[in-house]
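Asker: What follows is a predicted structure for the sequence shown.
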Amino acid sequence: MASNFGVLIKRAANDQDKAMDAYARQYGLTGVQMSMIDFLGRRSNDVVLQRDIEAEFNIQRSTATVLLQRMEHKGFVVRQSAASDARQKQVILTQKAVGLKQHVESYIDNQQAKVEAAFSPAEMAIVNRALKFWIEENRK
């Protein structure tokens, strides 16, 4: 009998979050903040607005605001009015966060490499297809 896919997704996400939080702690970050630095760092040539963060992480505006305020307070990001639309907030990594960017990217890339090493490309394609289905199904 197959395992409950939803339970497995939740357990995997929880375990990933715990591991990421443990790693991030040494840099004064949370796992979510580390993911944010990764997201912003990989788009350093682009203008990233708060709404882009909301879409990427599938979070509400209020959640993004609190997260970014905490990161501002810790000196990891600055928010400023976007040149294209003053109502929108552009989010920029500070030098402090840029200094951590390599550690963050290495951790995330290593985690991805571990998964890719454990499964064939065909298996990875099936897992990706199943996860994308799950995401779309739950957005209905």
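Answerer: Perfect, I can see it now.

Asker: from here on, contacts and neighbour counts on C-alpha atoms
Answerer: Fine.

Asker: buried sites along the longest helix anywhere in the chain?
Answerer: Criterion DSSP state H: the longest helix present in the chain is helix 95-118. Of all the residues in helix 95-118, those buried under the rule 16 or more other C-alpha atoms under 10 Å are A97, V98, L100, K101, H103, V104, E105, Y107.

Asker: Structure two is appended below for comparative analysis:
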Amino acid sequence: MAGREGAERSRLERYSILLDIAGTAHYNNLQANYFSLGGDHMENTDLSFYIHKLSNHTDRISHAIYNRKELDECSLTSLFVLDFLYAHRDQRLCQRDIEDEFFINRATASKMLRLMEEKQLIRRTVSDEDKRSKTIELLEKGLELQRKCGAIRQGTEEALGEALTPREIEQFKAICRKMLAHLE
């Protein structure tokens, strides 16, 4: 526990330093954009801005593809968790694995998993190896939803990739993996 909290504190300290540096760099970048555009307006060209917009579009596309009522009022994150559990069904996964994979905090993961358990999508049982931990098992109802999740993923992937060549898609994924590896 202390190791994880220490790593989280270290990550937050690194972010804090990056924010201090980024704040100055961002201000300088905004000034440069302002003056290069003739001083009449500033366009936001930050990576975070583009990533945020893509995330919003991804959510819209996914929500257009699936009917939340049909899928037992599951959030997109819950569907992706079901997909993750299915992909790793041969492993013993616990809440921490979900937290790490989806970069969510303990409280968020706990609430989401509790709701999924109430909907009989998963079962949590005390781990044989560590009595403080619960392993997560996909139930039949969860498997049914996971199959539908595959169609949602495929439809979202197709919509997002329509404007890109296969090579550009691979390059984009490589850049995303590199950024994630750096931030994690």
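Answerer: Ah, there it is. Predicted model, so just to flag it, every value in this text is computed and none were measured.

Asker: Reformat the buried residues of helix 95-118 of structure 1 into TSV and put distance to V78 of structure 1 next to each item.
Answerer: Formatted as TSV, these follow (distance: C-alpha to C-alpha, whole Å):
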residue	distance to V78 of structure 1
A97	10
V98	12
L100	16
K101	15
H103	20
V104	18
E105	20
Y107	24
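
Asker: In structure 2, point out the residues matching stretch 94-103 of structure 1.
Answerer: Mapped onto structure 2 using TM-score structural alignment, stretch 94-103 of structure 1 covers residues 139-148.

Asker: now do stretch 30-47 of structure 1
Answerer: Using TM-score structural alignment, the partner range for stretch 30-47 of structure 1 is residues 75-92.

Asker: what comes into contact with that stretch?
Answerer: Stretch 75-92 of structure 2 is contacted by residues 62, 68, 93, 98, 112, 116, 135-138, 142-143, 145-146, 149-150 when judged by C-alpha atoms under 8 Å, 6 or more residues apart in numbering.

Asker: where exactly do the strands run in structure 1?
Answerer: 77-81, 89-93 (DSSP state E).

Asker: can you list those in a markdown table and add mean neighbour count and distance to F133 of structure 1?
Answerer: Output for these, formatted as a markdown table (neighbours: other C-alpha atoms under 10 Å; distance: least, C-alpha to C-alpha, whole Å):
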| stretch | mean neighbour count | distance to F133 of structure 1 |
| --- | --- | --- |
| strand 77-81 | 16 | 34 |
| strand 89-93 | 21 | 31 |
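
Asker: Out of those, which gets nearest to K114 of structure 1?
Answerer: strand 89-93 (27.7 Å; C-alpha to C-alpha).

Asker: which helices and strands sit right next to that closest one?
Answerer: helix 31-41, helix 50-57, strand 77-81 (3 or more C-alpha pairs under 8 Å, 6 or more residues apart in numbering; DSSP states H and E).

Asker: any chance of the strands of structure 1 in TSV, with distance to S3 of structure 1 too?
Answerer: TSV is the format used below for those (distance: least, C-alpha to C-alpha, whole Å):
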stretch	distance to S3 of structure 1
strand 77-81	41
strand 89-93	41
